[in-house]
Each structure stands twice: as structure tokens, then as C-alpha cells.
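Colleague: Dropping a prediction and its sequence here:
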Amino acid sequence: MSQLSTEKNRTEAFKFNFKVNVQSYTLIIALILIAVLFSIFTGGEFLSSRNLSNLFTQMSVISVLAIGMTLVIVTGHIDLSVGSLTGLTGGIAAILHVWFGMDTLFVVIIAIVVGAILGLWQGWWVAYRAVPAFIVTLGGMLIFRGILIGLSNGQTIAPLQPSFRSIANVYIPYSIGYILAIVSIALLFISTWKRRQKRTNMGLSNPSPIINYTKISAYAFSILIITYMLNRYYGLPLPMLIVIILGCLFVFISIKTSFGRFVYAIGGNAEAAALSGINIKRNTLSVFVIMGALSGIAGVLLTSRLNAATVSAGDMYELDAIAACVIGGTSLMGGKGNIVGAIIGALIMASIDNGMSMMNIQTFWQYIVKGLILILAVWIDLSSKKTNGIT
């Protein structure tokens, strides 16, 4: 009986680990399939060094927004204003830079601060006046777009000075790119080794070292290949580096800090979080401030990449950011989200846009495909909850 019980436990553990692994690698498998398909349909041009560089630059704005949107959705809220706020902060930066001749550094700081202040304003309504985030941010979407049109008088503001354009159009030298890749790989192996040591010291079981280090080796190989491909063009795009830095920062915040744990606790069960002594209002406010500041960064990146600020800048970006989060595994019910997954989701969305554009597919098909992907991602999320017995 004990042997049968042991075998049963092993079988159940295998099924659970297999399910977790499938869920973990679905995004990567989907990304690989998208890359292979578009590479076939474009005669290999999709995976060319030039197009990969453009793709990573293109995804940077949505990635920055998706990082903040993950935190917002995890708390059980939504932000429909990020596209308009991105356009507004980018427009303010361009106005100060072009019309008033302000230095690039001050302009960037002002754009981020303005975004944070407007995020604070929205967060105050949501956290302290209990107005649903959907309504507050829907109103913010209209207000911010109206302010942008009013400030710019409906004009396109251009051109920008080289110092501003370089933010989204400069490349990290080859040598530094390889150094960053090697450091990243070393950190992956060190963190894996430390995690295994910690689990051993705590008396917990570890996965097979072959599985662990094979997986890390695959990540390392991917990092080196991407670095090599980008260096064949001009090097690592600065916007991509900004996304990596922000991603690492907010992964650390979400996993290693009390604020990150509070955010997930609030989204998981707000009543239990309140009874545990978590200040729900203050943490909700902080999440919207962070979202506003990241919208400011996205606005600067977008304006720099386009070398202009327009009244339509950032239009519909909120939907791309939400779709990236949902595709990356963030639950619209709150309490569950993955920043790395959201960034991969942004890459998937950008890859679909980029690949379909290279195939000269009409724009309306791009909207249709992205809409269907969003619906499918939400359906998968809801289906997984029902499978796990969550209603």
C-alpha cells in the first residue's frame, strides 16, 4: 500500500510539474512559432538583425506601459488613460523642448513628474473617493487627450534636437552589449545556485540540477544569440536597455519588497489584506503614481522615436498594454500577474504588428487579430481558474 501511495504521489507531482512547465513556457513557445511563421512568410527578413533591432525598439513603449499596468491590474483595477497620458507627457516634453528651448534632461524629468502627478490625481479618486478605476481613467483618457490638443493647438510639434532624438535612436556599443550579456548570464547562474542552496538549507526539495541548469543554459544561449544579432546591426538599442532595467527593478519590487507583497495581497483578497493591517488606500494610490510616471517615460520614448509629438500619439496604447499583460498571464480578476510575462506579451503584440506590416497586410486585419488574441487570452485565464476550482 505504501509503495502504491508513493507511486501515486510521484505521478501527481509529475502531472503538476508538467502543468506548471506548460503554463510557464506557453508564451515562449508562442513567440517562437510567431517568429518562425513570419520568417517563412517574409523570406527570412523578420529575423534579420535590422528588423530585430527595430522590433525591440518598437516594443519598448508598450513594454514600459505593460510593467505599470501589471501592478494596476494585480490590485484589481484598470487604467484606460495610459495611452492619452503617454501622448500628453510626450507632447509636453516636445513643447518645452521645441518651443521653449529647454534642455533635454529637464524636459525628461518634467514629463515623468507630470505623469506621476496626474497618476496621483487619478489614484486619489480611486483610493480615497471610491470612484471605480474604470470610470476615473476613462474620464482621464478624454481629459488628457483634450489637454494635449489644447496645449499644442492641434499642431505637430517637430523637429526635436539631436539630444532628444538620441533617447530612442541611440545604440549601446558592441563591447558593452557583450559585457551586459555576460553579466546577465552570470547573474542567472548565481541566482539559480543560491536559490537551490536556500531550499536545501530549509529542508525543501530541489528540482533536478540537470533540469535547472539546462534551462538556465538555454536562457544564456538565447541572450548571446540576441546580443550577437543586434550587434550585427548597430548594437543594443537604448530603449531596449531601458525596458530591461525597468523590468528588473519592478520584478525586484514585486517579489522582494513589502510593497510588492501588499499589491498582490490587495488584489487577491482586499478584505483579508485590510484585516492584516495593509493600508489599501495608500498602496492603491502608489500604484497609480507609478503607472503615471511610467507613462511619462513611455511618452518620452515615443516622442523621441517619432521625432515629433502629435495629437494622436499614444492612441489605443492602453489596449495594447492591457493585452500584453493578459497575454503574459496577468489575471483581470486581480491578485495574479507577472512583469516578465507582460514584457513578453508586449513583444508578442509588437511581433504581430511588425510581421503583418512586413507582409503588407492591411491595418484593419491587425486590429482584428489583436482583438481575437486578447479575447482568447482572457478565455484561457478564466478557463484555468475554473479548472483549478476557482469561481
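Modeller: Sure, I can see it.
Colleague: Please count neighbours and contacts with C-alpha atoms only from this point.
Modeller: Noted.
Colleague: Give me the distance from the host helix or strand of residue 286 to the chain's centre.
Modeller: Using DSSP states H and E, residue 286 sits in helix 280-306. On the basis of Cα atoms, centre = their mean, to the nearest Å, helix 280-306 sits 12 Å off its chain's mean C-alpha point.
Colleague: Please spell out which residues along it are buried.
Modeller: 280-281, 283-306 (16 or more other Cα atoms under 10 Å).
Colleague: do stretch 331-347 as well
Modeller: 331-332, 334-347.
Colleague: Give me the contacts around stretch 32-43.
Modeller: 44, 45, 46, 47, 348, 351, 352, 355, 356, 358, 359 (Cα atoms under 8 Å, 6 or more residues apart in numbering).
Colleague: could the residues you listed be laid out in CSV, adding secondary structure, distance to residue 72 and neighbour count?
Modeller: Output for the contacts of stretch 32-43, formatted as CSV (DSSP: H, G, I helix; E, B strand; the rest coil; distance: Cα to Cα, whole Å; neighbours: other Cα atoms under 10 Å):
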residue, secondary structure, distance to residue 72, neighbour count
44, coil, 38, 13
45, helix, 37, 16
46, helix, 33, 23
47, helix, 33, 19
348, helix, 21, 24
351, helix, 24, 22
352, helix, 25, 19
355, helix, 30, 25
356, helix, 30, 19
358, helix, 33, 15
359, coil, 35, 12
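Colleague: Identify, from those residues, the entry nearest to residue 228.
Modeller: Nearest to residue 228, judged by Cα to Cα, of the contacts of stretch 32-43 is residue 47 at 12.4 Å.
Colleague: Let me see the contact set for that closest one.
Modeller: Counting by Cα under 8 Å, 6+ apart, residue 47 has contacts 35, 39.
Colleague: As CSV, the contacts of stretch 32-43 with distance to residue 222 would be great.
Modeller: Formatted as CSV, the contacts of stretch 32-43 follow (distance: Cα to Cα, whole Å):
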residue, distance to residue 222
44, 18
45, 19
46, 17
47, 14
348, 16
351, 17
352, 20
355, 21
356, 24
358, 24
359, 26
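Colleague: ok, structure two:
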Amino acid sequence: MITLKKHLSYSAKFQSLIALFVLCLVLSLLSENFLTTANVWNILRQVSVNICLSVGMTLVVLTAGIDLSVGSILALCGAVSATLVSYGLELEIFNLFVGFGPLSAIMVGIAVGWCLGWFNGWTITRFKVPPFVATLAMLTIARGITMLWTGGFPINNLGKEFAYIGTGWFLGIPMPVWITAIVVIIAVILTKKTPFGRHIYAIGGNERAARLSGVNIYKVKMMVYAIAGALAAVGGIIVTSRLDSAQPNAGLTYELDAIAAVVIGGTSLSGGKGSVMGAVLGGIIIGVLNNGLVLLNVSPFWQQVVKGLVILLAVIIDKAKAREE
């Protein structure tokens, strides 16, 4: 005979999916525009950026870390790619001008994100700086560099080829959705099918035991933060492409949405437990919630209150589950 406790344990595995279903059901009853095809594609385009950030954040949180800098890294990498594709790079010392196509500008932007994330990991592992403090510092540094890079002004008119990344369609599906799907598939394979993924979970579960087992803690953590930075850059390129403009203040509070998606998706803030697909569901829940509140004409101020309460509830549930285990 199946006990109530077993029922609850079984349903807890699908809590994010259940929450998404209930949320969609309620919003479809409250707004006739919610389940339209146009709105569904709009939601998927909007959540694509947060899912990219959330995937990287999941890898970080699985090691019992946190990354508060992804929003600022997103803005800086978007600005770098936009500048290169629009104006190229002039090296006055060598009297040299280097032009960049969309693909090469994107690769440079992702490389910048990787390096900034790697620097986060290096600071955390080399100097034993708490992840919260190290990434908070990078949040400020990257935002400041973005303002210096852009002069505080947006970079516009990036060209049709670059804009296609964020606004184009391929086989009837928006390009941001394709990009996000590729990111998610790679991340799932990385975490589930490779030694690197097993090392991530081992570090979050018990770092001391992982070290004694021969896991290179420093290398894994640096790689995790580097990947998070690179995925923030991917999100920045999508945002910049969609707007056809690199905004100096892009990505503000995006790190909070990413953390919310990770927690709502069932990843433990203590590390070692969670999944990439959980973060994807969490990102979709956040996107659906934002979209629904807009359709219902809820004040932006109340939207922040609701989102904060949802995050708090998710953390409370996470802590309650941890105590039961």
C-alpha cells in the first residue's frame, strides 16, 4: 500500500512541472490572449535569455557556489560584440584596423564572457574569496567597464545579419529558441554523461570527499564559472540582437531571475542536488509568470513583489526538503 509520504515524495520530483501546469491553467482562464500562438512564441523568446543564464547558474550552484555577475557580464559582452560588428577594432599603436563580421564579433563576445567567468573562478579558488563576494565585485567591475566601453550611450544599427540571431526564424521556430535548445542539450550531456559533470555533483555534495577522491577542485570550479560567463555572453548577444542595440544598462537584475529559476527548478542552494532541466522549467515558470502579470495589467511594482514571494517560497520548500532528508 502506497503511503501518503510516498505520494508526496513522488510528486515532489515533478513539483516544477505541476506548478507550471497550474500556472498556465490559471492564466489561460484569466486572459484569453495567454494561450495564443503568438504569445506562446513570445514567451519562449523572452525566456531564452534567462534559460541561458540559468543553465550556467545551475552548474555554479551545484558546486555550492553563486554567481551575481551574470547580468553585468551579459551587458558587457553584448556591448563588445555590438561595437566590433558596427565599428571594428582600430589598433592605433600598429596603425591597423580590424573589421569583424557578425560571427567573429559573437565569438569575441563569448570569449570575453568566458574570461570574466574564469577570473571569478580563479579569484574564488586562488584567494578563497567567498563566491558571493567575488561575483558581487565582478558585477560592479563589469558594469563599470560596460559604461566606459559605451560612454553610457547605446550602440545601434547592428545590421540585418546580426539582428537575425535574436529576431529571425528557422524552420518555423525563433532563432533564440534554437540557440537555447542547443545550450540545454549540451549542458544536459555535460552534467549527465561526462566525468566533469559527475565531479560537479561530487564537489557540491561533499567537497572534502571529492578532493580525497582525486577530483581537481580548483580546475572544476574555474571551468564552471567560465562556462557561466560564456553563457551570460550568449544571453547578452541574444538581447543585443533582439533590440538591434547594445544598452549600457542591459541585464539589470537578470542574475536574480536566473537564481530564481534555478531554485524554483529544484536545485539546492547547498549544492550537489538539481538538474539542468529543472532550471529550464524554472526559467519557463518565471517567464510565464512575468508574461501573465503583464497580460493582466498588474503594476510593475506588484510584479516585483509577486516574483520575490515566489523566490522566497521556493527557498523555503528547498530548506524543508533538506531537513526531511
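Modeller: Arrived safely. Every value quoted in this text rests on a predicted model; they were computed, and no experiment measured them.
Colleague: TM between them?
Modeller: In this superposition the chains share a TM-score of 0.94, using TM-score structural alignment, normalised by the length of the second structure; 315 aligned residues with a Cα RMSD of 1.3 Å.
Colleague: hmm, back to that, check the mean deviation of the helix holding residue 286 of the first structure from the second structure.
Modeller: Compared with the second structure after fitting, helix 280-306 of the first structure deviates on average by 0.8 Å (mean Cα distance after the TM-score superposition for the first structure).
Colleague: so where is that helix in the second structure?
Modeller: Under TM-score structural alignment, helix 280-306 of the first structure corresponds to residues 217-243 of the second structure.
Colleague: just stretch 156-163 of the first structure next, same as before
Modeller: By TM-score structural alignment, stretch 156-163 of the first structure lines up with residues 154-161 in the second structure.
Colleague: starting at the chain centroid, how far to that stretch?
Modeller: 24 Å.
Colleague: Please enumerate the helices of the second structure.
Modeller: Secondary structure of the second structure (DSSP state H): helices located at 4-12, 15-30, 37-62, 70-87, 102-126, 131-150, 160-167, 175-193, 195-205, 207-212, 217-243, 254-264, 276-295, 300-324.
Colleague: Can you say which of the ones you listed is nearest to residue 96 of the second structure?
Modeller: helix 70-87 (13.3 Å).
Colleague: Which residue range of the first structure does the closest one align onto?
Modeller: Using TM-score structural alignment, the partner range for helix 70-87 of the second structure is residues 82-99.
Colleague: Any buried residues in the matching stretch, and which?
Modeller: Neighbour-count burial for stretch 82-99 of the first structure [16+ other Cα under 10 Å]: 82-98.
Colleague: Against residue 96 of the first structure, how distant is the nearest residue to residue 154 of the first structure once chain neighbours are set aside?
Modeller: Excluding the flanking residues, the one nearest residue 154 of the first structure by Cα to Cα, 6 or more residues apart in numbering is residue 311, at 6.2 Å. Distance, residue 311 of the first structure to residue 96 of the first structure, by Cα to Cα, to the nearest Å: 16 Å.
Colleague: How about residue 110 of the first structure?
Modeller: Counting by Cα to Cα - residue 110 of the first structure and residue 96 of the first structure are separated by 9 Å.
Colleague: again with residue 255 of the first structure
Modeller: 38 Å.
Colleague: repeat for residue 38 of the first structure
Modeller: Where residue 96 of the first structure is concerned, residue 38 of the first structure sits at a distance of 41 Å (Cα to Cα).
Colleague: pretty sure residue 91 of the second structure is touching residue 99, no?
Modeller: No. Using Cα atoms under 8 Å, residue 91 of the second structure makes no contact with residue 99, being 11.1 Å away.
Colleague: quick one, which of these two is more surrounded?
Modeller: With neighbours defined as other Cα atoms under 10 Å, residue 91 of the second structure and residue 99 compare such that residue 99 has more, 14 against 10.
Colleague: so that one makes contact with residue 83?
Modeller: No. Using Cα under 8 Å, residue 99 of the second structure makes no contact with residue 83, being 10.6 Å away.
Colleague: Report the contact partners of the residue nearest to residue 154 of the first structure.
Modeller: 87, 91, 145, 148, 149, 152, 154, 155, 156.
Colleague: Tell me the one of those residues nearest residue 264 of the first structure?
Modeller: Distances from residue 264 of the first structure to the contacts of residue 311 of the first structure, taken by Cα to Cα, are shortest for residue 87, at 29.2 Å.
Colleague: OK, contacts around the counterpart of residue 107 of the first structure in the second structure?
Modeller: Using TM-score structural alignment, the partner of residue 107 of the first structure in the second structure is residue 105. Residues in contact with residue 105 of the second structure (Cα under 8 Å, 6+ apart) are 80, 81, 82, 84, 85.
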